[in-house]
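Novice: Sequence plus the predicted model coming up.
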Amino acid sequence: PTCEFCVKTTPIVAPLAKDMEINLLQYNLKEFESGWNDYGIESTPTIVQYKDGKEVNRINGYQEKAVFETWFQENSVN
């Protein structure tokens, strides 16, 4: 990712997701511009959670590690 906040967020959420055994996929909107509309992305970074193929939650923007950790714990569907 090249957006400033994505660059700051990835090193926080990628290890958290791995440690918490959360299947986290990254989608490069510069490479796949249709993702803005396809997934209703208004800003980056955005983490979208799906269950049974439907969106159930999302978090936008850069957050501190504790915020992401709490969000993953409260919203994990794995």
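Specialist: Yep, that arrived.
Novice: Please count neighbours and contacts with C-alpha atoms only from this point.
Specialist: OK.
Novice: Give me the three-state assignment for residue 58.
Specialist: For residue 58, the secondary structure call by DSSP: H, G, I helix; E, B strand; the rest coil comes out as strand.
Novice: Excluding chain neighbours, give the residue nearest to it in space.
Specialist: residue 48 (4.3 Å; C-alpha to C-alpha, 6 or more residues apart in numbering).
Novice: Tell me which stretches of this structure form strands.
Specialist: Secondary structure of the chain, counting by DSSP state E: strands at 46-51, 54-60.
Novice: Residue 74 is nearest to which of those strands?
Specialist: In terms of C-alpha to C-alpha, the element of the strands of the chain nearest to residue 74 is strand 54-60, at 10.6 Å.
Novice: then this one, side by side with the first:
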Amino acid sequence: MAIKHASDASFKEDIAEGLVLVDFWATWCGPCKMIAPVLEELAPEIEGKAEIVKVDVDQNQQTASEYGIMSIPTLVLFKDGELVDKVVGYQPKEALVAFVEKNA
């Protein structure tokens, strides 16, 4: 399953159904670059349970502001459009699997 890239315009639609893990990130962010391959590896493992959506906070400031994103990377879990959980900073794959599964 491919990771989606959301914009301010598409965000609400991208998180509307099911469990969605949103990665708020930026191109200049070191920890964001570290977590990107972890998310790529995670995507096929959580297929059927959750989707992964990335939001570039520099290009989509409205969405980042709406959800109070102050530090990146921030990973936010949405279920049917509702925010259910949030974690800030780099996370190893095992922690992300547990994060998704406890809310699945």
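Specialist: Thanks, I have the structure now. Quick caveat, the model's predicted, so the values are computed rather than measured.
Novice: what residue is smack in the middle of structure 1?
Specialist: residue 47 (2.2 Å; C-alpha atoms, centre = their mean).
Novice: That residue contacts residue 60, doesn't it?
Specialist: Yes: taking contacts as C-alpha atoms under 8 Å, residue 47 of structure 1 lies within contact range of residue 60: 6.4 Å.
Novice: now the helices: where do they sit in structure 1?
Specialist: 4-19, 35-38, 65-75 (DSSP state H).
Novice: Same list as before, those that is, but in a markdown table and with mean neighbour count and distance to residue 56 of structure 1 included.
Specialist: Listed next are the helices of structure 1 as a markdown table, based on neighbours: other C-alpha atoms under 10 Å; distance: least, C-alpha to C-alpha, whole Å:
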| stretch | mean neighbour count | distance to residue 56 of structure 1 |
| --- | --- | --- |
| helix 4-19 | 15 | 17 |
| helix 35-38 | 11 | 16 |
| helix 65-75 | 14 | 9 |
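Novice: TSV for those helices, including distance to residue 27 of structure 1?
Specialist: What follows is these, written out as TSV (distance: least, C-alpha to C-alpha, whole Å):
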stretch	distance to residue 27 of structure 1
helix 4-19	11
helix 35-38	8
helix 65-75	18
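Novice: Of those, which is nearest residue 54 of structure 1?
Specialist: Using C-alpha to C-alpha as the measure, helix 35-38 is the one of the helices of structure 1 that comes nearest residue 54 of structure 1, at 12.8 Å.
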